[in-house]
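no sequence on hand, only this structure:
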């Protein structure tokens, strides 16, 4: 009978190799900040991250030394510029923004409202750039903010040109229009996505929080897949979708060419 092998001895002072809790806690501290909590006291940072105050102080000090956090004279913590500096190097937004900004500027000059540029990140649209005229209507969209795929112009475009398996995953969920709190019809959403793929354009009209119209088009990359979405957001009373649509589609086509795409916007997508 074979004797059982001895249990592996644990090295004193080392943690099991299933991850680095220190890194996880540092991420938790950074995730405690959001659009409604841009400045946090030590106690707030501890509560929102779920990390004890002593550990929060120690980790926040390390992050502050590196520049990921800053601390004001009032003792409150904010996200540091070093974190923004590193994030600005993300290739999915950097090259895209360089190509897109001149065309976004043209649209902003014509519409005198808002021009949005977004990419898909998980199950959301992530806003990577926004240009807004001085007299533009107030909106909740902010750079770095997340928008729902199923009920925004840029989101619907990104969903329409996503892989079919992802579309089915989203359609299987109980989706709601917010802030109207109205359920999304899967059948109606399928028709919207099919039309977006056919026309290369999405036009939506929202009544809340205030009446607006959004017209969006896809941007394709060098591999001819949709890498981003471009849209204009204008007050509903001033909206002329028949004029806005060609302008947005032309700008999106120009950005796509700048990124090396060969595909024509409006061509049928392979996804169904």
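Received it, and whenever you're ready, just let me know what you need. All values reported here derive from a predicted model rather than from experimental measurement.

only C-alpha atoms for contact and neighbour calcs from this point on.
Will do.

residue ranges of the strands in the protein, please?
With DSSP state E applied, the chain shows strands at 39-40, 69-71, 77-79, 114-121, 124-132, 146-148, 176-177, 182-183, 202-206, 212-220, 226-235, listed in chain order.

just say which of those strands is most tucked in.
Mean neighbours per residue, mean count of other Cα atoms under 10 Å, is largest over the strands of the chain for strand 212-220, with a mean of 28.

what segments of this protein are helices?
Assigned by DSSP state H, the chain shows helices spanning 21-31, 42-49, 53-66, 81-87, 91-111, 153-160, 164-171, 186-199, 241-258.

okay, these, which one's buried deepest?
Neighbour counts (mean count of other Cα under 10 Å) averaged over each of those peak at helix 153-160, with a mean of 30.

and the contacts of that one?
116-120, 124-125, 147-150, 167, 193-194, 196-197, 201-204, 214-218, 226, 228-231, 271 (Cα atoms under 8 Å, 6 or more residues apart in numbering).

change it to 6 Å
125, 148, 149, 150, 193, 214, 216, 218, 229 (Cα atoms under 6 Å, 6 or more residues apart in numbering).

tabulate these (JSON lines), appending distance to residue 53.
Formatted as JSON lines, the contacts of helix 153-160 follow (distance: Cα to Cα, whole Å):
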{"residue": "125", "distance to residue 53": "34"}
{"residue": "148", "distance to residue 53": "34"}
{"residue": "149", "distance to residue 53": "37"}
{"residue": "150", "distance to residue 53": "39"}
{"residue": "193", "distance to residue 53": "48"}
{"residue": "214", "distance to residue 53": "45"}
{"residue": "216", "distance to residue 53": "46"}
{"residue": "218", "distance to residue 53": "46"}
{"residue": "229", "distance to residue 53": "42"}
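
on that earlier part again, so which of the helices of the chain comes closest to residue 137?
With respect to residue 137, and counting by Cα to Cα, the nearest of the helices of the chain is helix 91-111 at 11.4 Å.

ok, structure two:
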């Protein structure tokens, strides 16, 4: 048998499984088996067997409404790949520079669809006691400095579902959040001392050449170590570093 001809054959089931995962990833919302059957041009009986396996290995997950969305294992694989993406590579010198200047933990977070803000890179402080940020950690939009940056600057249609999930129907908290985000937009930074007991964090937005938010740069320390006020040294340097990184990504400061 010709080797080249044999290589062309591949494994059809892997290709079919990928087409299913890709269809789910491109959808705006979770899909039913009927919708997937039409998108993938595959009979439900055959599709169902793929869905069982894809859910079993964590590439997809089946909700209580019987709709399918991307699973945690696939998100985890994506995060490992993201360690190599351009934003992380370009951000690393700025993270190290700010870390050396402040000697505090500095972290970078990006947005993952259906998950929210997730830390993808960090540089820890050299102090005897410091904050360890876990790569892949998801942070809330409403109660964390990093989350507040995305809630303020990321498209509302992307953040609405997560904010609704965190706040529920509490109108008082919604009003307080709107007021907070107004200040975040005006000051170009966010801070919190309440998300995790004993920890203070300040965060600033990072934009790209399209003027879109692509990341949040944060300084995370123990309470009482850092002045989180707008004109403090740490806040000023954080905002300055975030702006320098934004410029590196092509953002034009108007």
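That came in fine, so what should we check first? These numbers were taken from a predicted model, which means no experiment stands behind them.

quick one: TM-score?
Once the chains are laid over each other, their TM-score by TM-score structural alignment, normalised by the length of structure 2 reads 0.65; 196 aligned residues with a Cα RMSD of 3.4 Å.

if we can go back for a sec, Throw the helices of structure 1 into JSON lines and include distance to residue 209 of structure 1, thanks.
Output for the helices of structure 1, formatted as JSON lines (distance: least, Cα to Cα, whole Å):
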{"stretch": "helix 21-31", "distance to residue 209 of structure 1": "27"}
{"stretch": "helix 42-49", "distance to residue 209 of structure 1": "28"}
{"stretch": "helix 53-66", "distance to residue 209 of structure 1": "37"}
{"stretch": "helix 81-87", "distance to residue 209 of structure 1": "30"}
{"stretch": "helix 91-111", "distance to residue 209 of structure 1": "21"}
{"stretch": "helix 153-160", "distance to residue 209 of structure 1": "15"}
{"stretch": "helix 164-171", "distance to residue 209 of structure 1": "24"}
{"stretch": "helix 186-199", "distance to residue 209 of structure 1": "21"}
{"stretch": "helix 241-258", "distance to residue 209 of structure 1": "20"}
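
number of residues surrounding the residue nearest to residue 51 of structure 2 when sequence neighbours are not counted?
Leaving aside its sequence neighbours, residue 51 of structure 2 sits nearest to residue 60 (Cα to Cα, 6 or more residues apart in numbering; 7.6 Å). Look at residue 60 of structure 2: counted by other Cα atoms under 10 Å, it has 24 neighbours.

thought residue 60 of structure 2 was touching residue 54?
Yes. Contact status for residue 60 of structure 2 versus residue 54: in contact at 5.5 Å, counting by Cα atoms under 6 Å.

need the contact list for the counterpart of residue 136 of structure 2 in structure 1.
Correspondence of residue 136 of structure 2 to structure 1, assessed by TM-score structural alignment: residue 144. By Cα under 6 Å, 6+ apart, the contact list for residue 144 of structure 1 reads 127, 128.

separation between residue 144 of structure 1 and residue 158 of structure 1?
Going from residue 144 of structure 1 to residue 158 of structure 1 by Cα to Cα, to the nearest Å gives 17 Å.

same check, this time on residue 134 of structure 1
Applying Cα to Cα to residue 134 of structure 1 and residue 158 of structure 1 gives a distance of 28 Å.

swap in residue 62 of structure 1?
In terms of Cα to Cα, residue 62 of structure 1 sits 38 Å off from residue 158 of structure 1.

what's the answer for residue 138 of structure 1, then?
24 Å.

kindly report the same for residue 125 of structure 1.
7 Å.

same deal with residue 174 of structure 1?
19 Å.

quick one, what contacts the counterpart of residue 198 of structure 1 in structure 2?
Correspondence of residue 198 of structure 1 to structure 2, assessed by TM-score structural alignment: residue 186. By Cα under 6 Å, 6+ apart, no residues touch residue 186 of structure 2.

over to the one 3 residues further on?
Taking Cα under 6 Å, 6+ apart as the criterion, residue 189 of structure 2 is in contact with 203, 204.

gap between it and residue 162 of structure 2?
21 Å.

ditto for residue 128 of structure 2
Relative to residue 162 of structure 2, residue 128 of structure 2 is positioned 36 Å away (Cα to Cα).

next: residue 151 of structure 2.
Distance from residue 151 of structure 2 to residue 162 of structure 2, by Cα to Cα: 10 Å.

one more: residue 93 of structure 2?
Distance, residue 93 of structure 2 to residue 162 of structure 2, by Cα to Cα: 32 Å.

go on, residue 211 of structure 2?
The value you get for residue 211 of structure 2 to residue 162 of structure 2, if Cα to Cα is used, is 23 Å.

what's the answer for residue 254 of structure 2, then?
In terms of Cα to Cα, residue 254 of structure 2 sits 31 Å off from residue 162 of structure 2.

could you do residue 221 of structure 2 as well?
26 Å.

contacting residues for the spatially most central residue of structure 2?
In structure 2, the residue lying closest to the centroid (Cα atoms, centre = their mean) is residue 111, at 2.6 Å. Contact analysis of residue 111 of structure 2 by Cα under 6 Å, 6+ apart lists residue 117.

map it across to structure 1 for me.
By TM-score structural alignment, residue 111 of structure 2 lines up with residue 120 in structure 1.

could you do residue 217 of structure 2 as well?
Residue 217 of structure 2 maps onto residue 230 in structure 1, by TM-score structural alignment.

so that match touches residue 217, yeah?
Yes. Residue 230 of structure 1 sits in contact with residue 217 when judged by Cα under 6 Å, with a separation of 5.5 Å.

now do the alignment partner in structure 1 of residue 90 of structure 2 against residue 124 of structure 1, distance only.
If you follow residue 90 of structure 2 across to structure 1 using TM-score structural alignment, you land on residue 99. To residue 124 of structure 1, residue 99 of structure 1 is 23 Å away according to Cα to Cα.

minimum distance to residue 88 of structure 1: which of the strands of structure 1 has it?
Of all the strands of structure 1, it is strand 124-132 that lies closest to residue 88 of structure 1, at 10.0 Å by Cα to Cα.

what is that closest one packed up against?
Packing partners of strand 124-132 of structure 1 (3 or more Cα pairs under 6 Å, 6 or more residues apart in numbering; DSSP states H and E): strand 114-121, strand 146-148.

I'm done for today, thanks for sticking with me.
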